[in-house]
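Visitor: got a predicted structure here, sequence first:
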Amino acid sequence: MVSEAVTPSRTAWAPVAALGLAMLVVTSEMTIAAVTLPGIGRDLAVSPSATAWVLLAYALPMAALAIPAGRWADGADVRAAFALSMTGIAVASVLVGLAPAFWLVVVGRLLQGAAGALIVAVYMPIITTSVPREQRGRAIGVVITIMTVGAMAGVPFGGLVADAWGWRAVFLVKLPVVAAVLLVGMRSIRRIPHRGLPLPGVELVREAVLLGGAVAVLLLAFDLVAGQPLAAAALVVAAVALAVWWSRLATSRPVLGLVRSPAYGATLVSLLAVSFTGGLVAFLLPYFVADVLRGGPDLTGVALLFFVGAMAPISAAAGALADRFGNRVMAVLGSAVSVVAMVLMLTLDADAGLADMAWRLVVLGVGAALYNPAVNAAMLAAAPAGSEGLAGGTGMTVRTIAMTVAPAASALAWTAAGGGVTGFRAGVVVIAVAAAVGTAVLLVPVRRP
């Protein structure tokens, strides 16, 4: 348990900046690696479908290990855990960048994902030990701003690096950044006395296998739902069986207790529902541009810059507003703006141009900027002292599941409605309803014990 003795009286911005850059490295790996797939396929003689494992091998351990890693981090020294994670990312990046065979690329990406899960696990504990309670929304907003700005430049930068020096350089070019982040983190993150890096016990390993396996199998199921529905259904059954088995373990009680608590549980449901807006970015908008507007990926990319560009400058200010007016108030406002943005998307038709998409995506970006710092701060505020890592890991798992399910649900709605403008609107309705549910959940008063 994190004692009050380590709670700071004022914000230490150096560890917040280090955390933001570390989260940037971790989250950008989910997308920037996409530019390497053609080069990997060509140089290592693997099919385009096989190269998809470069992305999947990173996402699976990130989602599967987030909760067990969070429980482990709650008993560890966060500075040492931060150092372990960044060192693991560096070593795994070298392995991927120098891999002579495709299977080593996949192994390296699995290790990158596992190391990334540790950063997610120490995210909220570092905020707790570096920022007083009344400024945590602002600090989280700063972290999100750093991540968002990095996301804007990450993929184009990765493309330039791949064109100039090849796909291997994309995994190696970030090593100086990782080294700098590690140095700043080691100098600024407050060490928790009498803690080190405890070895995971048998119970924690069992929990990681069962719960992590359930999450990983569920994500694989949604990856197969369009092409192999029977296999996807079988995987869902297997995921449920593993989850039920895990729920009977004694080690599941802290997680289940946290999720069942009214304040945290409501925030988690809201996060799951509002994160469905990712289905617009990941599926509906690219297909609308390609099939309805007859545009290319460049048009989609330019349009999405307006979404990301609206998020970046607003997130830090939104975090400060959450500190002033309340996390739930700002989360409700942000999710409501997101619902309005989705409703506005329903008015897009075959005559739409870049400007028509751009201003609607700006509205969606504003909603995301208002919502994300507030909902993360709300989860942290609802977590009992000493369970901040668990709270962050649970939130990451739920967000990842939502970001996987949302494109699949959008694709089903698109296909069922016959594609085109009708299919786009059907998918938007699904997302809008989910976001509205996420807003409504936060409006229900929470009884304090």
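Guide: Happy to help now that I have it. Residues are numbered from 1 along each chain as shown.
Visitor: CA only for contacts and neighbour counts going forward, please
Guide: Fine.
Visitor: how many neighbours does residue 75 have?
Guide: Residue 75 is flanked by 18 other residues according to other C-alpha atoms under 10 Å.
Visitor: right, and it touches residue 192 too?
Guide: No. Because the distance of 9.8 Å does not satisfy C-alpha atoms under 8 Å, residue 75 is recorded as not touching residue 192.
Visitor: any idea which helix or strand comes after the helix or strand harbouring residue 369?
Guide: For residue 369, the host element (DSSP states H and E) is helix 354-382. Downstream of helix 354-382, the next assigned helix or strand under DSSP H and E is helix 388-416.
Visitor: residues touching residue 161, list them.
Guide: Neighbouring residues of residue 161 by C-alpha atoms under 8 Å, 6 or more residues apart in numbering: 167, 169-170.
Visitor: the structure to be compared is supplied as follows:
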Amino acid sequence: MLKTITDTPATASTWAIAALSLSMLMPSLDTSIANVALPSLARAFNASFQDMQWILLSYLLAITALIVGAGRLGDIVGRRRLLLAGIGLFTAASLLCGLAPAFWLLLIARVAQGLGAAAMMALAVAMVGETVPKERTGRAMGLLGTMSAIGTSFGPSLGGMLISGFGWRSIFLVNLPLGILNLLLAYRHLPADRQDTNGQRASFDVIGTLLLALSLAAYALAMTLGQGAFGPLNIALLSGAAIGGGVFLLAETKIASPLIRPAMICERKLGAGLIMSALVSTVMMATLVVGPFYLSYALRLDPVFVGMVMSAGPLVAALAGMPAGRLVDRFGAQRSTIMGLAGMTAGLGAVAALPESLGVAGYVLPISIVTAHYALFQAANNTATMTDIRADQRGVISGLLNLSRNLGLVTGASLMGAIFAAAATANVHDVMAADPDAVAAGMRITYAAATVLIVVALVTAVAGRGVPLRRPMPHSL
């Protein structure tokens, strides 16, 4: 019989990448789409602003705490199988969010969404090596980065339109057709999980997963509660996270099949990739934390124009994703990583140095340089980190890569916000009361600090260049 077009390897690979792209788009979309619904949700459930924060925090905490465990579980039970389960859980939880009659039920559904999202984000990156040839890995990683940027950048605008036309429940129910399509594509086109030929399967490290999840949740809460002002609760949470992390590392040395072998993180190539990912994400959060205040209070833009200017960076990152992937395939991951970080350094330095008199153009142009090179860095670093990894390690290493990004984001929200507030409020008690010159000075100091962090990442890239992961490793992590 003649093969149909859907049976050809090239077409099957295309549909498989489409499934992985949707698996990145949906969790990213729900990271930002709920923000615009908070006022509507507060009215619907007669809840306070502090309560509404948990709509966002519950989702992000679930992803941060469980993404490494989800990646490792995929390595054990099968990445395709667990990805399908994650898509199904995310879709079902979205339905529950959209139908939730009470606030507590909405919170539970958001946690379930986060659990499904953790599996989707970790395993989408991990499965790239099984769906495309090695020489096209950069393009695939660039596409996944594009889908993540599209979801994050267009979530608020899509959410606003849906709420205006159909009410707050529609921002969750919109996931149903996307989830069903994603399930069909993944089930039909993703490669089957490999069967274990020795009949032996590593056990899942429940204790390690629980210890890591609790430690990460404590750290994320320490960085987010109090809006950057560290009080006794923040210090207690941060201390608990440090103690929990130490206990976790100690426990991992005693378990036959641990979640993460501490020695694995010491591998220079992997360690460098994780450090750079965390540093770059910390810096990118500055554009979201500092940008709105600078545009509103220093440049005196109204909210509509602030939103338009703020969308420029994510839009550039989304458009640059695919070309960035092609550059990675052409010039190599290590060289492209250094190019991306060098471009980010130049862009951030320009933001810190350009005078306020240049207005919006003096902010948008360098930020566009930063985000375009961020897309190149993301594609290159993901490719470098995931290349030459043993098949049974891809899930957990993808989880670690996503975790480093998430930790960078929550750290950046606190750290960059604290630097900006301290610099802009030297003579007043609150940023809202600062004069335009003070706000502009705070912005420049914050981006100067961000430039230093990217220089550190650049030095890390050069120091870790050309040092491969050691291939001979134990059968279990």
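Guide: Happy to help now that I have it. Note that the coordinates shown come from a computational prediction; the quantities given were computed from them, not determined experimentally.
Visitor: now what about the TM-score between them?
Guide: The TM-score (TM-score structural alignment, normalised by the length of the first structure) is 0.92; 438 aligned residues with a C-alpha RMSD of 2.1 Å.
Visitor: circling back: among the contacts of residue 161 of the first structure, who's most crowded?
Guide: Most surrounded of these: other C-alpha under 10 Å gives residue 170, at 24 neighbours.
Visitor: returning to what we had before: out of the contacts of residue 161 of the first structure, which sit inside helices?
Guide: 167, 169-170 (DSSP state H).
Visitor: hmm, back to that, mean deviation, the helix holding residue 369 of the first structure versus the second structure?
Guide: When the second structure is overlaid, helix 354-382 of the first structure sits 1.4 Å from its aligned residues on average, using mean C-alpha distance after the TM-score superposition for the first structure.
Visitor: what angle do helix 388-416 and that helix make with each other?
Guide: Here helix 354-382 of the first structure runs at an angle of 150 degrees relative to helix 388-416 (axes from the mean of the first three to the mean of the last three C-alpha atoms, to 10 degrees).
Visitor: who does helix 354-382 of the first structure touch, helix- and strand-wise?
Guide: Using 3 or more C-alpha pairs under 8 Å, 6 or more residues apart in numbering; DSSP states H and E as the contact criterion, the elements in contact with helix 354-382 of the first structure are helix 136-165, helix 262-274, helix 297-325, helix 327-345, helix 388-416.
Visitor: now for the ones you listed, which one comes closest to residue 206 of the first structure?
Guide: Closest approach to residue 206 of the first structure among those is made by helix 388-416 (16.4 Å; C-alpha to C-alpha).
Visitor: buried set for that closest one?
Guide: Using 16 or more other C-alpha atoms under 10 Å as the test for burial, helix 388-416 of the first structure gives 388-415.
Visitor: tell me what angle the helix or strand following that helix forms with helix 354-382.
Guide: The helix or strand immediately downstream of helix 388-416 of the first structure is helix 420-443, counting by DSSP H and E. Using the same axes, to 10 degrees, the direction of helix 420-443 of the first structure lies 30 degrees away from that of helix 354-382.
Visitor: what is the three-state secondary structure of the aligned partner of residue 233 of the second structure in the first structure?
Guide: Superposed on the first structure with TM-score structural alignment, residue 233 of the second structure falls opposite residue 231. Secondary structure, DSSP: H, G, I helix; E, B strand; the rest coil: residue 231 of the first structure is helix.
Visitor: surely residue 231 of the first structure meets residue 223?
Guide: No. Applying C-alpha under 8 Å as the test, residue 231 of the first structure and residue 223 come out as separate, 10.4 Å apart.
Visitor: which one's more surrounded, those two?
Guide: residue 223 (18 against 13).
Visitor: what's in contact with stretch 243-251 of the second structure?
Guide: 208, 211-212, 214-215, 262.
Visitor: again, only using 6 Å
Guide: Applying C-alpha atoms under 6 Å, 6 or more residues apart in numbering, the contact partners of stretch 243-251 of the second structure are 211, 215.
Visitor: buried ones in it, by neighbour count?
Guide: 244-245, 248-249.
Visitor: for those residues, give me a markdown table that also has secondary structure and distance to residue 106 of the second structure.
Guide: Shown next, in a markdown table, are these (DSSP: H, G, I helix; E, B strand; the rest coil; distance: C-alpha to C-alpha, whole Å):
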| residue | secondary structure | distance to residue 106 of the second structure |
| --- | --- | --- |
| 244 | helix | 29 |
| 245 | helix | 30 |
| 248 | helix | 31 |
| 249 | helix | 34 |
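Visitor: cool, thanks, signing off.
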